[in-house]
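Colleague: sequence first, then the predicted structure, then my questions.
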Amino acid sequence: MTTLYFVTKKNLEVSIMGHHYLHQLLAAHTIAVFGASEEPQSIGSLVLSNLIKAQFKGKILPINAKCEKTQELTCYPTLEAALQHSGLHVELAVITSPADTVPSIIEQCGAHGVKGAIILSGGFSDTLQGKRLEQNFMEAAHHYNMHIIGPNCLGVIRPSRGLNVTYSRNQARAGNLALVSQSSAVCTAILDWAEPRNLGFSNVITLGDATDVDFGDVLDYLALDPLTDSILLYIEGIHHVRGFMSGLRAASRMKPVVVLKAGRYEDGARAATSHTGALVGRDDAFDAALDRAGVVRVNTITQLFAAAEVLASGMRLQQNRLAIVSNGGGPGVMATDRAVELGIRLAPIENSLMTALNKVLPKQWSHNNPIDMLGDATPERYEAVLKLCLANEQVDGVLAMLTPQAMTDPVGVAEALVRLKANTKKPILACWMGSALVKAGREVLFNAGIPHFPAPESAIEAFSYLTTYRANQKMLLQMPSSIESSEYGEPDIIGARLIIESVLAEGRKVLSTTESRAILAAFHIPRLPTILARSAPEALVVAESIGFPVAMKISSPDIIHKSDVHGVRLNISSAQAVRSVYQDLMDSVKKQRPEARLEGVTIEKMHSSKTARELMIGVARDPVFGPVISFGTGGTAVEIHRDHAVALPPLNDYIIRKTIGRTRIARLLGEFRHMPAIKCEGLIEVLLRVSEMVSELPEIMEMDINPLLADENGVMAVDARFVVGYPSGAGRKYSHMAIHPYPIDLVRKLQLADGTDIVIRPIRPEDAEMEQEFVRNLSMESRYMRFMQALRELTPEMLVRFTQIDYDREMAFIALARQNGKDVEAGVARYAINPDKISCEFALVLADDWQGRGLGGLLMRSLMESARNKGCTMIMGEVLADNGNMIRLMTRLGFEKSRVEEGVVTVTKRLTDDAF
């Protein structure tokens, strides 16, 4: 039976698809250079010169009405004249002419079918006139479906094509590193730094003002670029966070990504009005985003290439236990100091390894890690020791260090490392200290692809990149839902939203104490009951009702931190004290803050625990990454302690434990001295509930739960404060978050016409094995029709792309049936949103035994509904003309045949409000 199938040209899920649109621009056969000039120092002249020097593998058409010839090439007055004379089709335009000429040039290019332009010209974002010009050329680009790199950028280099359309003095070598930079100046510095080090590039792309093509687009392209093994990013700021995070996560699933970001200590961070806001800065949020994206961050250009080198080598870690082997004690100690600073564990030398080392080392060796083999260490001694370390189960990687002493053979030791590398999968790093005496040894290491470094600190940092990459790749696999299961049931999201809406309707932003407690209650966060008293007699009645001792706190929408105005009294244990404290609180606060509106005093039962730790959970709204959740030490001195860790929602158990573990107070949560360990499950539960809160309520701008008391019995929110506001943006669900949650709301339990129960749900990373088995079990014909080649099973890269998806811009629904006590995949449908953001392309394949039972229609309806909810107005695909089953299904679903070409039928459907 012929399978239902679909293959697209652009679908990002398929590794054998047609190229990304940027590849089609950067692999252009004909380039038009607007502003090409005879003036040696002009940008147009430098671009043209670079193209010629790079030996561009295509045709160059210089465009300039003021000259007839430049650099031995005919110069044309207009694009139309160039096309008529040459008979060529231009794929890429490079524009170096003044800003006021750019809109008309883009109009010309679009009218003649040019699909992309790189605008090196500047002068757009600085003035109102420049912004109007930018708006004009972007309107023309959108009209003609053109893509723009720039403006105000250095340009692009793709050495394998001989493409260098920059005004840089550098000609990049061909290699496997891709460099993407927001700064032209930094890009030229990196290129200059890389040249004497023989570092090569697959692509060098500068973004400039990024009016169209941004990080997300470039990362999508590089993720599937076969010439790119690892990606380097220089970032100054993020314009489109969701696109950035989507592209970054997609790329890092496929290959290592290393990020260098400027502005770690930005002075322009917003003024904070809460404890959390005072603690969480923009760089904290950026780090949290990179953690979730599976990438590695560095702080210098040297570290950028070191990280790229060690990650691109393919070396990976199981844990972070390092053995340091050296021919001198001092270098080993220096390496150890840096390892301790970075949290790298020195591998223990257990008894069997100690015995083995004693047999190959002099008696005076260090008998510890780092392993000092003494200054007369020969290549044979190095090889024997390193071989033993690499074979030991307690060692995850080795660092071989060498100083050029009298009896040292740098080349011989390097050759020993090369032999060892061939027989192990564990990381081997080298540190050859010195210069002239070790130069030949470094060349051996370089030629063998062994990462090597001139100093102990840089070698240890390189090993730390492996540990960071391992940890962040695990974070990348986490796909939390917005709502996690809880023994307390579903949160009352509607009730919480109604409270917030009523506050906003009154023109307020800060919730009262009782309103804040109500929000906590809606999300099942343990809290102390609080009652507002508006007079001293009323306070007495409340205190008597809930029982002594009580805590009394001033209630005012204008006072952010009650303790700052001495508005808190604790352990009040008598009726007489209640009345006097009430009046004292009112008088004292009125005197300090006469302008503040005082609602009264809240009264709550004292929470007594001799073993409680004071913690804080907060939420701050980062201007780029949206809500950021903070955890750390609580109390009145949180800004002094500054002990906190941050994470981007949504959270799950794994992410929460990692976040808690990064704080100093984490060491005090376990058992120590007379203090029992806290009930960690209760703390995790609260953080999960906070994650739900900020995911489902975009109106929450800031929140503090401080203190959150945690002991062996659980946790209790003693005080909470919320700041709310109207969310900005398109208003689509979860648009306020940088990371789209797993869409648990799209899980459906359905039944086929024959009574078979199935579950249709979005795919998850842990479905990889099931997806692989599904493809293996397809008939040969089905696999060929789905992938258009004799594919036996999915490659690792394809499996990653199939199962680790970005739910914001793509979707894959799998249909599951229960067979022999386990879930079996019966079919899968997927779409990817096109760059125009309003259309998408779909794919559908069913297992051979599940065809003709109505499953294809159910999957497609789920797919179309999801695409429509994401803002798509058109869904399209291409079907083989002889695939009658698929064509009949598409006809039943209302698709139209729009084109038949080379045995392929294009089917399209408008996603209207009509029911599917």
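Modeller: Now that the structure is in, tell me what you want to look at.
Colleague: only C-alpha atoms for contact and neighbour calcs from this point on.
Modeller: OK.
Colleague: pull out the buried positions in the strand or helix carrying residue 497.
Modeller: Taking DSSP states H and E as the criterion, residue 497 maps to helix 493-505. Across helix 493-505, burial judged by 16 or more other Cα atoms under 10 Å covers 496-497, 499-501, 503-504.
Colleague: and if you look at stretch 281-290?
Modeller: Across stretch 281-290, burial judged by 16+ other Cα under 10 Å covers 281-290.
Colleague: for the next helix or strand after the helix holding residue 497, name the packing helices and strands.
Modeller: With elements assigned by DSSP H and E, the helix or strand that comes after helix 493-505 is helix 513-522. Helices and strands touching helix 513-522, by 3 or more Cα pairs under 8 Å, 6 or more residues apart in numbering; DSSP states H and E, are helix 493-505, strand 530-533, strand 720-724.
Colleague: again, 7 Å this time
Modeller: Contacts defined by 3 or more Cα pairs under 7 Å, 6 or more residues apart in numbering; DSSP states H and E place helix 513-522 against helix 493-505, strand 720-724.
Colleague: of all those, which lies closest to residue 37?
Modeller: Closest to residue 37 of those, according to Cα to Cα: strand 720-724, at 56.9 Å.
Colleague: show the subsequent helix or strand relative to the closest one.
Modeller: Strand 720-724 is succeeded, C-terminally, by strand 748-751 (DSSP H and E).
Colleague: for comparison:
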Amino acid sequence: MPAQPMPGYFFSPQHIILVGASERAHSLGERILSALLGSAYQGKITPVNLRHKTVAGLQAHSALSKISEPADLVLAVIPPAGYDALFRACRKQGLHHVIAVQDWETRSDDEWRAAAAAVKKHHGADLNISICNSAGIQLPAQGLNAGALPDFPAGHTALLTGADAVSSEISLMLRQMQQGVSRHISLQYALTPTSSADWLNRFGHNRHTRVAVVHYNPLENPRKLFSAIRSFTRHTPLILYCTNAVDEEERAILEALAEHADFQPVFCNSSLEAALHAALSDLKPATRAAILSDTPSGWLDAPAHACRIQLRRPSEHTIPRHGYIGSHPSPALFRSLAAQELQHSETEALLAVIAPKAEDDERAAAHILKRLAQQSDTPLLISSRQAEGLLHFRRPEQALQALYFRNTTAARHQRLQQSAAPKSGRLKNIQPAAVDKARDAQDWQALADALGLPEYRANPAYPAARLVFRRHPHYGAVLAAYSQGRSIAVLPPFTTLDQSRLAEFLDAGRLKTALNRLLHGLNFLVKTERLNQDILFHLDSNGLSSDFKPAAARSAPRQPAAAKHLQNAAEFIRSRNAAAAGFLLNTGEAVGLIGKNGADGLPQAETVLAPYPEGYPQEIALRGGGSVHVRPFEPEDAEAKQNFIRNLSPEARYTRFLTRTNELPPPTLARFSRLDYSCEGAFIAENAEGRIVAVSRFSRLSRDECEFGITLDESVRGSGLAAEMMHLIIELAAAQGYQSMSAEILKSNTAMLKLAEKTGFTLIAGTQDKDLCQAKLGLSATPEGRKHKFQQ
């Protein structure tokens, strides 16, 4: 699969126009220009200044219209009052990319409003605008610094933040680890129309980036953001840094999203530092660690337990005793004992704790252990004030946290390789009329029966666990479970994987059938938009029960809940005046969330995970007689799809997957089965026996292009089904915003080549493999309203 192309205007600009360049000391225009001129940037810089013909020895122009040469990027450091005129001039001159850098903490609410109005007026297909904080952008490897912060050292971490202070904080962490930055941008989240999701899509795959840190933006559309994160983490690990206030429910939701999108959420700066250690190092997973320390360390048992690490404390006669090797061990003795432990069969990792002491002594011990760590296959983690490096930590708790994050990542990857079990054939066929009747009459037992939920019992005493199903003001429908001080969340559309996760969390394997029915009923409420109340489920000695909280009982607190969420988000402004905070709560997406009509005016938040396409199943008549039922692929279809592939002829499998295989490897099957219907899709056709006879799918290549694949059973070839399956994915891909669809097709696969050509694809010879053809279709030109052979 080809890598996503990098936008040249940001990643390798050859000509930058700096609007607002200045020589005036300490002005933003002077600071940004000095940063650019002081960096190793080799491209051309053209200043725009109304009063001076030269700035810093460079020829300056009074207006964009005076510049004859084309430019990759317009960098604006002017006051917001000038944005409207600037954006208008950019559009007139055919300059398509603007990054506006400003110290927003010093700007008044009128200037915020002026910026918001100009952005809303001019941002679009012909002019892309990003609004940045004064930290701006940096590409250290290219020597580009267009911001007010000092040059970051070049390295392997991409940073996308929403505050200058966060950019500076992370840079200092990386310096302490002797690491650097591959690319950096600090967006003003409350103003920028080009969101962090948009920038993640632009980042794409880059061989210099080993991990990305994204400062979480609670103002951003969550479906779009987490879809972009999921696409990004297929090639690069990502840490989501949450600095806004997060309650127990939201934390559980973010951890549930991590299971879908494969990222590591962290909620404080010490956790971020530990997560960076884990992601950038070659640290191996380890649940058991030995400890050697020149200070008593029994207190570490509690943080180790919290990190799910089992500490082993070596003990021999006098030294070491329970991991304590005495207060003044020589560096040579420390190394000798550490070398012994690294060879121990039960040592998965070794934590060496060096207590604060005379600087030279502490540095000598840290240095000799660092050299030992380089020679050992078993991880040696060193805690010392002299810590410098990826496996050196300033506090021992941080080393334990790094192990925890490494273990968490490994466990998550293992879970992501699991496919959902097939759905039970005994699920209730829910009748909408029965649901509406019971709900309108507030007959809660009848409503539970109609939805297939556990029996209704109001306020049971002393439940061992409870589940809450409600519509979160930001993430949409969510089911959160609470038990013994722990919590998890699952998100619709619910699958059998969610059922298994809940059963494991509740330690109630006997409840799998009841949980399966429960999730089936909740999926119905979400799909048909009938969720207008909280539903509580309690687990006690009598099993699960349901309780309902009518909408009238909870309408009053709805607005404070939404307002609280936005007030938390206001931290990203970090303004010195109250006016800017008021701006956030009365502008843009905030207005849409809070509304001006009270609680009843709040919009219904969409589910954070995209639902399956609507209007299915449908029946398609086949040429020559017979029909099939077509519907979107769901995770529970994994086993059926595997059987479908096994039953194909060897030649059919080769033409589809371009490799000799009898079935999909389990990790590939799991990845193909966990679809994000925001940016990919698949359809299956089933015959009268319910067996899959055709699959069509497309997946993301870049933010503008997707690739497709179609596979048919021998029994339906020549029936016209392939064309119908093709048009289904074309229409869905176009609806998702893709500009083109492509595929590599074997030249020997004449049937697929004919289908592609008949559908409108352009065919060209493959450039890297003479046996392949490249098929490509522009989706913007695809006909709308095509008539399918659907039978209602």
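Modeller: Received the coordinates, thanks. Bear in mind that the values here come from a model prediction, so they are computed numbers and not experimental data.
Colleague: superposing both, give me the TM-score.
Modeller: Overlay of the two chains. TM-score (TM-score structural alignment, normalised by the length of the second structure): 0.75; 717 aligned residues with a Cα RMSD of 5.2 Å.
Colleague: and residue 300 of the second structure, helix, strand or coil?
Modeller: Using DSSP: H, G, I helix; E, B strand; the rest coil, the secondary structure recorded for residue 300 of the second structure is helix.
Colleague: quick one: what's aligned to it in the first structure?
Modeller: Taking TM-score structural alignment, residue 300 of the second structure has residue 335 as its aligned residue in the first structure.
Colleague: what do you get for residue 148 of the second structure?
Modeller: Under the alignment by TM-score structural alignment, residue 148 of the second structure pairs with residue 167 in the first structure.
Colleague: what do you get for residue 407 of the second structure?
Modeller: Using TM-score structural alignment, residue 407 of the second structure lines up with residue 467 in the first structure.
Colleague: now do the contacts for the nearest residue to that match once chain neighbours are set aside.
Modeller: Excluding the flanking residues, the one nearest residue 467 of the first structure by Cα to Cα, 6 or more residues apart in numbering is residue 320, at 6.0 Å. Counting by Cα atoms under 7 Å, 6 or more residues apart in numbering, residue 320 of the first structure makes contact with 344-345, 396, 467.
Colleague: next: residue 240 of the second structure.
Modeller: Residue 240 of the second structure touches 213-216, 263-266, counting by Cα under 7 Å, 6+ apart.
Colleague: most neighbours among the residues you listed, which one?
Modeller: Among those, residue 263 has the most neighbours (other Cα atoms under 10 Å), with 26 neighbours.
Colleague: pretty sure it contacts residue 238?
Modeller: Yes. In this structure residue 263 of the second structure lies within contact range of residue 238 using Cα atoms under 7 Å: 5.2 Å.
Colleague: tell me what the strand or helix carrying residue 353 of the first structure is packed against?
Modeller: Taking DSSP H and E as the criterion, residue 353 of the first structure maps to helix 351-360. If you count contacts as 3+ Cα pairs under 7 Å, 6+ apart, helix 351-360 of the first structure packs onto helix 379-391.
Colleague: what about the helices in the stretch 551-700 of the second structure?
Modeller: Counting by DSSP state H, counting those that start in this stretch, the stretch 551-700 of the second structure has helices at residues 551-554, 558-569, 578-584, 589-594, 638-646, 650-657, 666-673.
Colleague: pull out the buried positions in the third one.
Modeller: Using 16+ other Cα under 10 Å as the test for burial, helix 578-584 of the second structure gives 580-581, 583-584.
Colleague: which residue numbers in the first structure go with that helix?
Modeller: Helix 578-584 of the second structure corresponds to no residues in the first structure, going by TM-score structural alignment.
Colleague: just to revisit the earlier point, how far away from the center of its chain is the helix holding residue 497 of the first structure?
Modeller: Its chain's C-alpha centre and that of helix 493-505 of the first structure lie 32 Å apart, by Cα atoms, centre = their mean, to the nearest Å.
Colleague: any chance you could list what contacts that helix?
Modeller: With contacts defined as Cα under 7 Å, 6+ apart, helix 493-505 of the first structure is touched by 509, 519, 522, 697, 725.
Colleague: sticking with the aligned partner of residue 32 of the second structure in the first structure, tell me its helix or strand.
Modeller: Using TM-score structural alignment as the criterion, residue 32 of the second structure maps onto residue 47 of the first structure. Assessed by DSSP H and E, residue 47 of the first structure sits inside helix 43-53.
Colleague: that helix vs the second structure, mean deviation?
Modeller: Helix 43-53 of the first structure, aligned to the second structure and superposed, deviates on average by 1.6 Å (mean Cα distance after the TM-score superposition for the first structure).
Colleague: could I get the full set of helices for the stretch 151-300 of the second structure?
Modeller: Taking DSSP H, counting those that start in this stretch as the test, the helices found in the stretch 151-300 of the second structure are 164-176, 196-203, 222-232, 248-261, 269-280.
Colleague: what does the stretch 501-650 of the first structure give?
Modeller: Under the criterion DSSP H, counting those that start in this stretch, the stretch 501-650 of the first structure carries helices at the ranges 513-522, 536-546, 575-592, 638-641.
Colleague: which of those is buried the deepest?
Modeller: helix 513-522 (a mean of 20; mean count of other Cα atoms under 10 Å).
Colleague: quick check: angle from that one to strand 720-724?
Modeller: Counting by axes from the mean of the first three to the mean of the last three Cα atoms, to 10 degrees, helix 513-522 of the first structure lies at 90 degrees to strand 720-724.
Colleague: what sits up against helix 513-522 of the first structure?
Modeller: By Cα under 7 Å, 6+ apart, helix 513-522 of the first structure touches 491-493, 495-496, 530, 555, 720-722.
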